[in-house]
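Trainee: Below is the structure, and that's it, no one-letter string:
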């Protein structure tokens, strides 16, 4: 840096960047009122709290794009989604628009936020096909276990038949 050049101050963050930094899926009232925080943090927490208060937290919207790996994204509904019925009278999957045969699921949602693992119960309404995707890992595991059990059973029957054939040959 030359002597003539002044050090550049970092550009102030936009409200969206501040919101992304301070947003939490589930906010704790006590954390927002913590007096130990500096004034810079107060502004970020205030923005995040205002946004959080505008969300509708009865039902969540889910992202099932990576359901086979067990990764399911969730977020709270916004006002336009509530007015359209998304997540309550229309399937809660972000890309699905079915409005018939909806099932309500109460899920233990485990997520990582600020290097801390958190759990919360979240309600989701899904159509039958999205419900199968939502439970894919569990259903796939059950099918896998059933086929393995069935194979063991068939192998046991085969061994019995071999013994009978051997006994018949010996007699």
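Mentor: Alright, I've got the coordinates. Predicted model, so just to flag it, every value in this text is computed and none were measured.
Trainee: CA atoms for contacts and neighbours, from now on please.
Mentor: Noted.
Trainee: Which strand or helix spans residue 44?
Mentor: Taking DSSP states H and E as the definition, residue 44 sits inside helix 39-54.
Trainee: who does that helix touch, helix- and strand-wise?
Mentor: Helix 39-54 sits against helix 15-22, helix 29-32, with contacts defined as 3 or more Cα pairs under 8 Å, 6 or more residues apart in numbering; DSSP states H and E.
Trainee: Flag every buried residue along the helix or strand just after it.
Mentor: Following helix 39-54 in sequence order, the next helix or strand is strand 56-66 (DSSP H and E). Neighbour-count burial for strand 56-66, counted by 16 or more other Cα atoms under 10 Å, picks out 57, 59, 60, 61, 62, 63, 64.
Trainee: Was I right to think the fifth one contacts residue 75?
Mentor: Same thing as residue 62. Yes: between residue 62 and residue 75 a contact is recorded at 6.6 Å, counting by Cα atoms under 8 Å.
Trainee: Next, please give the residue ranges for the helices of the chain.
Mentor: Here the chain has its helices, by DSSP state H, at 15-22, 29-32, 39-54, 79-84, 128-134, 136-170.
Trainee: contacts for the first one?
Mentor: This points to helix 15-22. Under the contact criterion Cα atoms under 8 Å, 6 or more residues apart in numbering, helix 15-22 has outside partners 44, 45, 47, 48.
Trainee: adding another structure so you can compare the two:
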């Protein structure tokens, strides 16, 4: 199910700023509206399913972790635009579970102003299948990651 882009970074920022009482009253309405949009998208996809699915909080945590992943790779802000992250939670762990379980699959995308939910849909996951998180980057972004990883390393030709 395709969805309109929902600004996850905006929700995270409003949540962090909520500790500042001066900005609190103005931000509460904005936060509630943005979070309600995200909740509606999640509830529409999940339906009555509750196990092996993602919640709004899980998606916000994914956006936060994705930003930390970019930070760990010393990614400049301008190179972050266009990075996509696909995520699907783990399947049932019980040996007695014999069938595929319904789950939630999401794709978030990094724009100049932060992370956006670009796709959320129902999926299925096998028993004993682990969670899947894939970072989808372009070649230029890959080159930046490799260059940063090899900074300070001398590479010699094989003898």
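Mentor: Great, that's in hand. Every value quoted in this text rests on a predicted model; they were computed, and no experiment measured them.
Trainee: Give me the TM-score for this pair.
Mentor: TM-score of the superposed chains, computed with TM-score structural alignment, normalised by the length of structure 2, equals 0.23; 71 aligned residues with a Cα RMSD of 5.8 Å.
Trainee: Could you point out which of the buried residues of strand 56-66 of structure 1 is nearest to residue 104 of structure 1?
Mentor: Lowest distance from residue 104 of structure 1 to these (Cα to Cα) belongs to residue 59, with 9.3 Å.
Trainee: Against residue 52 of structure 1, how distant is that closest one?
Mentor: To residue 52 of structure 1, residue 59 of structure 1 is 14 Å away according to Cα to Cα, to the nearest Å.
Trainee: One more: residue 46 of structure 1?
Mentor: Between residue 46 of structure 1 and residue 52 of structure 1 the distance is 10 Å, computed by Cα to Cα.
Trainee: what would the helices and strands packed on helix 39-54 of structure 1 look like in CSV with distance to residue 156 of structure 1 and mean neighbour count?
Mentor: Below are these laid out as CSV (distance: least, Cα to Cα, whole Å; neighbours: other Cα atoms under 10 Å):
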stretch, distance to residue 156 of structure 1, mean neighbour count
helix 15-22, 58, 14
helix 29-32, 60, 11
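Trainee: Check structure 2 for its longest helix and report it.
Mentor: In structure 2, with assignment by DSSP H, the single longest helix is helix 21-46.
Trainee: list the helices and strands that helix packs on?
Mentor: Helix 21-46 of structure 2 is packed against strand 2-7, helix 8-17, helix 56-72, strand 101-111, strand 114-125, with contacts defined by 3+ Cα pairs under 8 Å, 6+ apart.
Trainee: Buried residues of that helix, list them for me.
Mentor: Under the neighbour-count rule (16+ other Cα under 10 Å), helix 21-46 of structure 2 has 27, 31, 34, 35, 38, 41, 42, 45, 46 buried.
Trainee: Of all the helices and strands packed on helix 39-54 of structure 1, which one is nearest residue 83 of structure 1?
Mentor: That would be helix 15-22 among these, by Cα to Cα, at 23.8 Å.
Trainee: re the thing from before, JSON lines please, covering the helices and strands packed on helix 39-54 of structure 1 and showing distance to residue 110 of structure 1.
Mentor: Converted to JSON lines, these look like this (distance: least, Cα to Cα, whole Å):
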{"stretch": "helix 15-22", "distance to residue 110 of structure 1": "19"}
{"stretch": "helix 29-32", "distance to residue 110 of structure 1": "20"}
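Trainee: how far away is the closest residue to residue 32 of structure 1 other than its chain neighbours from residue 22 of structure 1?
Mentor: In this structure, residue 32 of structure 1 finds its nearest non-sequential neighbour in residue 45, 6.4 Å apart by Cα to Cα, 6 or more residues apart in numbering. Here residue 45 of structure 1 is placed at a distance of 6 Å from residue 22 of structure 1 (Cα to Cα).
Trainee: again, but for residue 15 of structure 1
Mentor: To residue 22 of structure 1, residue 15 of structure 1 is 11 Å away according to Cα to Cα.
Trainee: Over to residue 71 of structure 1?
Mentor: Distance of residue 71 of structure 1 to residue 22 of structure 1, computed by Cα to Cα: 23 Å.
Trainee: Same check on residue 42 of structure 1?
Mentor: Distance of residue 42 of structure 1 to residue 22 of structure 1, given as Cα to Cα: 10 Å.
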